[in-house]
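Chemist: here is my input, please return the structure:
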Amino acid sequence: MITKIKGVTMTEKIAVLGAGSWGSMLAYILHQNGNDVHLYARNPEQVKEFNTQHTNSHYLKDFTFPESMKATDSLKDALDGVDDVLFIVPSQATRSVAKVVNQILAKKRIKPYIIHGSKGLEKGTFDRISTVLEEEINPENRKTVSVISGPSQAEGVAKHDPTLITVASEDMRSAEHFQKLFMNDYFRVYTNNDIIGVEFGGALKNIIALGAGTLYGLEYGDNAKAALITRGVAEISRLGVSFGANPLTFTGLSGMGDVIVTATSKDSRNWRAGYQLGKGKKLDEIVSDMGMVIEGIATSEAAYDLAKTRGVEMPITNAIHSVLNNEETVKDAITKLMTREGRSEIG
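Modeler: I've put the predicted structure just below:
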């Protein structure tokens, strides 16, 4: 039995666009909280499985969704009369989906709140996902744009593992709106007005997760893992702050919290990809075998170029980028990191 937070009685019609592990799990939370949820997946076979067997086996093994939850492969149907739209599509697909959503919302003459939970930066433009959504969905077709992020593996949420997460928006009323929609007795939501920091933390932690998996594949221990996480957060913070983020955000749920869970969990696809790299497997094989988007690969490219453009020092990101692009071996990259010139930890 799900217990909602006292005083919260919201019931909304919500479109969840993207039925991967995280999208379908957020849809489940919203459904369990009493909302009318329309889950969109573009794969008809996936929709058929969801509606007949109430499973999403490619993404979440051994989990059964309520029979009252339904999915659709029609974007028009998913958006019919909605109050809110939640984007959980891969970051590189967000712009194309948002263009279509904009057209549908205009024809339906509805103006929903927009929120996303995608953790990445757009390749080429290096735009944050909220920027992409603001550019592609006209202001007359939407209310504000928010982001939900934090340490939250879908597999843990499926078991009702107590999970704490952040909703960020420049408009705090919008953040509080989504806080009320998502909160219950196992899913606690905080608010934040630093959408830049929350999005950078959510995107760049995937790079650190790739590195952490690689270290494990090479059979390095806890010392190396702790060093990677700590210094990884430091360089994520440097890049985010250069764009105007609040440095304190990177010590919170969407910063350090998200790095910890993604860099230590075998449920993380980025960690699993890194682990296989550490075992000597080729990147092309890993991507092909995974069958799911590994956000950290594209994000490492974006972060590498952004850091160069803005003059921000990101040695771990540079090392991972060089390994992914076959410019040096993993062991050579680690040696280079360890033998850099000594410097002060603070400053």
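
Chemist: could you use CA atoms for every contact and neighbour count after this?
Modeler: OK.

Chemist: span of stretch 176-193 from start to end?
Modeler: This stretch, stretch 176-193, spans 10 Å end to end (CA to CA, to the nearest Å).

Chemist: which elements pack onto the longest helix seen in the chain?
Modeler: Longest helix in the chain, counting residues (DSSP state H): helix 195-217. If you count contacts as 3 or more CA pairs under 8 Å, 6 or more residues apart in numbering; DSSP states H and E, helix 195-217 packs onto strand 145-149, helix 222-242, helix 258-264, helix 269-278, helix 295-310, helix 315-324.

Chemist: what about Lys13, neighbour count?
Modeler: 20 (other CA atoms under 10 Å).

Chemist: can you pull the contacts of it?
Modeler: For Lys13, the contact set (CA atoms under 8 Å, 6 or more residues apart in numbering) comprises Asn35, Asp36, Val37, His38, Gly81, Val82, Asp83, Asp84.

Chemist: hmm, who's touching the helix or strand in which the third one is found?
Modeler: Taking DSSP states H and E as the definition, Val37 sits inside strand 36-40. Strand 36-40 is contacted from outside by 11-19, 24, 27, 30-31, 69-75, 78-79, using CA under 8 Å, 6+ apart.

Chemist: would you agree Tyr190 falls within a strand?
Modeler: Yes - checked against DSSP: H, G, I helix; E, B strand; the rest coil, Tyr190 lies within a strand.

Chemist: didn't it look like it was pressed against Met172?
Modeler: No - between Tyr190 and Met172 there is no contact under CA atoms under 8 Å: 11.2 Å.

Chemist: more crowded one of the two?
Modeler: Tyr190 (18 against 15).

Chemist: chain center to stretch 329-346, what's the gap?
Modeler: 28 Å (CA atoms, centre = their mean, to the nearest Å).

Chemist: what does it contact?
Modeler: Gly278, Pro315, Ile316, Ala319, Ile320, Ser322, Val323.

Chemist: most neighbours of all those residues, which one?
Modeler: Ile320 (28 neighbours).

Chemist: so who does it touch?
Modeler: Ile207, Leu210, Gly211, Ser300, Ala333.

Chemist: thought the first one was touching Asn318?
Modeler: Spelled out, it's Ile207. No - contact criterion CA under 8 Å: Ile207 and Asn318 do not qualify, at 10.2 Å.

Chemist: for comparison, sequence B:
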Amino acid sequence: MSDYRRIAVLGGGAWGTALALVAARAGREVCLWARDAGTVEAIRSTRENPAYLPGIPLDPPLDATADLATAVVGADVVLLVTPAQTTRAMTSALAPHLRPGTPVVLCAKGIERDTGLLLTDVLAQEVPAAVPAVLSGPSFAADVARGLPTAVTVAAKDGAVADALSLALASPKFRPYAATDITGVQVGGALKNVLAIACGAVAGKAWGASALAALTARGFAELTRLGLALGGARETLTGLSGLGDLVLTCGSAQSRNFAFGQALGEGRTVAEMTGGGGKLAEGAASAAIAVELGRRHGIDLPICEAVAEVLAGRLSLDDALEALMTRPLKREH
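Modeler: As a prediction, the model looks like this:
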């Protein structure tokens, strides 16, 4: 089993900083890359990331840089923690600096909007010499950064690589479970973001806990159908990176996607929520392409479709609910 000692974490937001702390707590040598030089300077001078994780000390210490080559050259593992829709640009940028055979762990949750490709497929196109891996599961950045108990899935096609990555990140408060089903892990992460927007909208409209529970359960059915159609394993979709992440994200305003939907339910517009300066909701970018993938595979995704229609301005939330509630009656299974 490989001993991954030096880890580069690309992405200076909350989740990137939290994962850099995870690696440092596991005894690894960590370099955190952030695009914003101000973030790097703050980390170096205050040992905090005040813009994204205020009040949480970066202890044990880790290095920070705004130079991509400095972060990546010589790294045994790269954790890519930038937004899903920037994956192609980021992997292309890191390619010249990466040693062949280096695992690149994709930590964003989404589907490439323009192509419908999973992020590991984007990585394979841009950096064919890299070893694709995925980290996903029920985890809020603030909880992880504070050292609260968290369990996630780390997947790679080669089980030995998944095992080694899990060992490199494991600590008494952070437990990675190794897996080989990179497709199922990615579909679970991408679809739960779309479904969390729907659940947030239900909360924002004050439609009640019963509606929220029903939407989460029926949403999980959609996630499972698409995951299986794309080649994922059922046990993955019912595990941490599927059902586990769905339960977390669909029930808490700590989730950006839930908070995005909740704001829509409370009357804010899509334009207001997607304007400059707002927090990223990956599900807003994945909804339409998830529906398109469902159509390609003959999979019915009514909740995802309702989210996509609302985000596109073709349907109001009230009309979306009516459309879902008046669908033809059928047996549950």
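
Chemist: which element is the most centrally placed residue in structure 2 on?
Modeler: The residue lying closest to the centre of structure 2 (CA atoms, centre = their mean) is Lys109, at 2.7 Å. Lys109 of structure 2 is located outside every helix and strand, with elements delineated by DSSP H and E.

Chemist: if you skip the residues just before and after it, what's nearest to the aligned partner of Gly231 of structure 2 in structure 1?
Modeler: In structure 1, Gly231 of structure 2 lines up with Gly244, judged by TM-score structural alignment. In space, and not counting its chain neighbours, Gly244 of structure 1 is closest to Ile196: 7.2 Å by CA to CA, 6 or more residues apart in numbering.

Chemist: translate the one you found into the numbering of structure 2.
Modeler: By TM-score structural alignment, Ile196 of structure 1 lines up with Thr183.

Chemist: from Gly242 of structure 2, how far out is its match?
Modeler: Thr183 of structure 2 is 11 Å from Gly242 of structure 2, by CA to CA.

Chemist: repeat for Leu135 of structure 2
Modeler: 12 Å.

Chemist: tell me the residue in structure 2 aligned with Phe182 of structure 1.
Modeler: Phe182 of structure 1 maps onto Leu169 in structure 2, by TM-score structural alignment.

Chemist: list the contacts of that match.
Modeler: Val22, Ala23, Ala26, Arg175, Pro176.

Chemist: the last one touches Pro149, doesn't it?
Modeler: Read that as Pro176 of structure 2. No - Pro176 of structure 2 is not in contact with Pro149 according to CA under 8 Å; the separation is 11.1 Å.

Chemist: and those two? which has more neighbours close in?
Modeler: Taking other CA under 10 Å, Pro176 of structure 2 and Pro149 do not tie; Pro176 has more neighbours (24 against 13).

Chemist: could you pull up the residues touching the more buried one?
Modeler: Here Pro176 of structure 2 is in contact with Ala151, Val152, Thr153, Val154, Ser166, Leu167, Leu169, Ala170 (CA under 8 Å, 6+ apart).

Chemist: which residues does whatever residue of structure 1 lines up with Ala284 of structure 2 contact?
Modeler: The pairwise alignment with structure 1 assigns Ala284 of structure 2 to Ile297, based on TM-score structural alignment. By CA under 8 Å, 6+ apart, the contact set of Ile297 of structure 1 is Ile207, Leu324.

Chemist: try 10 Å this time
Modeler: Ile297 of structure 1 makes contacts with 120, 206-207, 210, 270, 273-274, 283, 287, 320-321, 324-325, as judged by CA atoms under 10 Å, 6 or more residues apart in numbering.

Chemist: skip the chain neighbours and tell me the closest residue to the aligned partner of Gln92 of structure 1 in structure 2.
Modeler: Matched to structure 2 by TM-score structural alignment, Gln92 of structure 1 sits across from Gln85. Nearest residue to Gln85 of structure 2, sequence neighbours excluded (CA to CA, 6+ apart): Glu112, at 5.8 Å.

Chemist: if I look at the one you found, how far off is Ala284 of structure 2?
Modeler: As judged by CA to CA, Glu112 of structure 2 and Ala284 of structure 2 stand 12 Å apart.

Chemist: so what's in contact with the two at the same time?
Modeler: Counting by CA under 10 Å, 6+ apart, nothing touches both Glu112 of structure 2 and Ala284.

Chemist: on that earlier part again, reformat the contacts of Lys13 of structure 1 into TSV and put neighbour count and distance to Ser152 of structure 1 next to each item.
Modeler: Shown next, in TSV, are the contacts of Lys13 of structure 1 (neighbours: other CA atoms under 10 Å; distance: CA to CA, whole Å):
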residue	neighbour count	distance to Ser152 of structure 1
Asn35	18	21
Asp36	20	23
Val37	25	20
His38	24	22
Gly81	17	29
Val82	21	26
Asp83	19	25
Asp84	21	21
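
Chemist: among the residues you listed, which pair sits farthest apart?
Modeler: Asn35 and Gly81 (13.2 Å; CA to CA).

Chemist: spit out the residues that contact these two alike.
Modeler: Residues touching both Asn35 of structure 1 and Gly81 by CA under 10 Å, 6+ apart: Lys13, Ile14.

Chemist: perfect, I'm done here.
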